[in-house]
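**Q** test case, fold it:
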Amino acid sequence: MSFVAFWLASIPVSALPLLLACLGLILSERTGVVNLGAEGYMAVGAMTGAVVTLLSGSPWLGAGAGLLAGGGLGLLFALSVAVLKADQILSGLAVMAIGLGLSGFIGRHWVHQPFEGMNAPDLPGLQQLPLLGGLLFKQPLLAWVSILLVILIAWVLHKTRFGLRFTAVGEDPAAADNAGVSVPGMQVLAGILCGALCGLGGAYLSVASAHVWVDNMVAGRGWIALALVVFARWRPGRALIGALLFGAVDMLLPRLQAQGLPVPVYLMGMLPYLLTILVLVLAARSRYRDEPAALGVTYLRQDRH
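**A** Okay, the predicted model is just below:
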């Protein structure tokens, strides 16, 4: 029983950074923009969050700085594809490389310096609940912020006029343009929000989970988040379920090792990435294709006379 309880309590450590990045990517792709820069955004967010926390002593300032750093890089990408009409795939890869390079270069002086990060609030009684006590009540407040963001983004996208205009850009940008919606404006906003949420996901890794900055600590999570978008069918609620599933698989190896079981380390370490490939294959074969109709299409406005 203790094995299951500790395993459940560790799932949010891996799941919530993926969830935040997935939410950002959903917003970007809802406006028709494929964004491959998530890995770079998360790396910059993780590094910035750790450095600001080390300098200020405030993990909340660190998390906010990680969010802003990711948003700044997202703005660079958004201007490239929405305003300058650069190729989305190449621009995303370039921004990813910039993010990884910046995080390694700027953060090299703060590598392996531990700090006091976010800790779970003291909730006596609730934290001792069998099984679910650790999963629900031994998490930092940023975990609850992440869940609230799922609810907020789902409500905005599906229940507000702004959300309808937002998603209309990804379904039929010409029709949205004719209705008076600024297609580049919505795509730039989505790019900033995508970078910011991915940056916050990276900051979660360093500030709320590891309490230290390590180069390459994102370790491919940005790519997993891209697959998670497909699994979630571009819906925030399903993104939470998918993130918990990926997190459960990812945290299985450390728990088995803690039990002293002779598990094949490298094979188990491959499981999250094998699951990613499986999700993509199943999505390609599925008859339910819910991606935005104009996803990946560069919109060129025609002059109206």
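**Q** make it CA atoms for all contacts and neighbour counts henceforth
**A** OK.
**Q** so what's the closest residue to residue 212 other than its chain neighbours up against?
**A** Leaving aside its chain neighbours, residue 212 sits nearest to residue 114 (4.6 Å; criterion: CA to CA, 6 or more residues apart in numbering). Residues in contact with residue 114 (CA atoms under 8 Å, 6 or more residues apart in numbering) are 211-213.
**Q** here's the other one to compare against:
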Amino acid sequence: MSTAVDTRPAAHDRVVVAPVKWRNPVVYALLTLVTLVAFALRTPGGESTTFRLAAGGEAVELPNVAVPSALVIWACTALLAALTAYAAWAALGRRRVGWWLPALVGIAFVAAFLTSVGAGRETTNIPVTTLLAGALALSVPLVFGALSGVMCERAGVVNIAIEGQLLAGAFLAAIVASITGSPYLGLLVAPLAGALVGVLLVFFSVKYWVDQIIVGVVLNVLVVGLTSFLFSTVLTENQGWNTRQNLPDLPIPLLSDIPVLGPVLFDQNILVYLMYAAVVLLHVFLFRSRWGLRVRAVGEHPRAADTVGINVIRTRWVTPILGSALAGLGGAFFTVGSGLAFGKDMSAGNGYIALAAMILGKWNPLGALAAALLFGFSRNLANVLSAIGAGIPSEFLLMLPYVVTIFAVAGFVGRVRAPAAENQPYIK
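**A** I've put the predicted structure just below:
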């Protein structure tokens, strides 16, 4: 009598092979195809593109650089093809690649695009320094908003109210700066406005367990309505309460004289320098300190954190309020940081783009900074192209930042894991 023997490996002995992830190679291939068809094949030989490397006023001004347009675009196309092939090889071998690969892809694509835009324009050049400096400035509210989201969600509280916090910070900064005549006092009180919105967010979501996303949306609508009402009544009747107050630029000696990078990084106002400090300090505190470990524990497994003596409720009160204060500080960019008076809904959706930057940055301060710089660059690129008369429809330039946001989050971030306990009320 024969018996059948099951020769299949036991369940615990089977090796599960992860599927090949083709998302990034496909995106890179599409960018290569666009570069080839839209830029390389449409740029005739013999034309040149001029890049302006000086913003004016530097101790050492670099001369304009003229490059052969077709040669540069074809070189960028070849580089994109090589990077696409490398990404496909890494995907087949299930090898991890660093951040440098998407960074190189983006630089090559943008270089080809700018070279194509400036090809054959004798009287027009591409202002590189101005483009980068404006991109950094426009990234300021996005960075502060993304850092606010990182702090709140690492503690388990979803902060959809970043848009309202930015707007509240801009409003209070404008009023205080106008009344006192000091933009620095306006900058000082801006975090208080963001923190006040954060108190409302935490009060309803942590104390009364209301859905955090719903609370955030309601707070956004509340702040927009309240500031619009006060703008139409109080500020309209009292013109002196809403005047232009501008934070002065504070160039750092020697560093600000470095060609290209000096005016971009080291000839800014104090709000930009505070952004540098906020990114570094938050990254260190979040991943290299006991406080950061406790915050991340509360956001991942609050019950386990409670069992080891961490006060979950207090952490979910304090951390989101501090994060909301950061968003309020970023809102000061729209008024005292840019030298503008307050206007209705002047945050213009930056809070939602900051949320996208937080997700693209994978809830990491450094990643959020990189994503916010990408979005800020896309916004300033649209402004520069409009200023130099690139011949691109204005409607496309207006939607460019949002198109970049969608493609970046959908095409590059892929599947990411948010803190496990976010939007989950903790009930002892």
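**Q** follow-up on the earlier one: could you export the contacts of residue 114 of structure 1 as CSV, including distance to residue 36 of structure 1?
**A** Below are the contacts of residue 114 of structure 1 laid out as CSV (distance: CA to CA, whole Å):
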residue, distance to residue 36 of structure 1
211, 27
212, 26
213, 23
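**Q** now, among those residues, which is nearest to residue 19 of structure 1?
**A** Distance to residue 19 of structure 1 across these (CA to CA) is lowest for residue 211, with 19.3 Å.
**Q** what does that closest one align to in structure 2?
**A** Counting by TM-score structural alignment, residue 211 of structure 1 corresponds to residue 340 in structure 2.
**Q** which strand or helix spans residue 418 of structure 2?
**A** According to DSSP states H and E, residue 418 of structure 2 maps onto no helix or strand at all.
**Q** just to revisit the earlier point, in JSON lines: the contacts of residue 114 of structure 1, plus secondary structure, neighbour count and distance to residue 14 of structure 1.
**A** As requested, the contacts of residue 114 of structure 1 are arranged in JSON lines below (DSSP: H, G, I helix; E, B strand; the rest coil; neighbours: other CA atoms under 10 Å; distance: CA to CA, whole Å):
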{"residue": "211", "secondary structure": "coil", "neighbour count": "24", "distance to residue 14 of structure 1": "14"}
{"residue": "212", "secondary structure": "coil", "neighbour count": "25", "distance to residue 14 of structure 1": "15"}
{"residue": "213", "secondary structure": "coil", "neighbour count": "28", "distance to residue 14 of structure 1": "16"}
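**Q** would you confirm that residue 26 of structure 1 contacts residue 230?
**A** No: Residue 26 of structure 1 is beyond contact range of residue 230, at 9.2 Å (criterion: CA atoms under 8 Å).
**Q** the more surrounded of the two?
**A** Between residue 26 of structure 1 and residue 230, residue 26 has the larger neighbour count (other CA atoms under 10 Å), namely 30 against 24.
**Q** residues of the lengthiest helix in structure 1 that come out buried?
**A** Scanning structure 1 for the longest helix, with DSSP state H as the assignment, gives helix 2-30. By neighbour count on 16 or more other CA atoms under 10 Å, the buried set for helix 2-30 of structure 1 is 5-30.
**Q** got it, and stretch 145-161 of structure 1?
**A** In terms of neighbour count (16+ other CA under 10 Å), stretch 145-161 of structure 1 has its buried residues at 146, 149-150, 153-154, 157.
**Q** those residues into TSV, with extra columns for secondary structure and distance to residue 138 of structure 1?
**A** Below are the buried residues of stretch 145-161 of structure 1 laid out as TSV (DSSP: H, G, I helix; E, B strand; the rest coil; distance: CA to CA, whole Å):
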residue	secondary structure	distance to residue 138 of structure 1
146	helix	15
149	helix	19
150	helix	20
153	helix	25
154	helix	26
157	helix	30
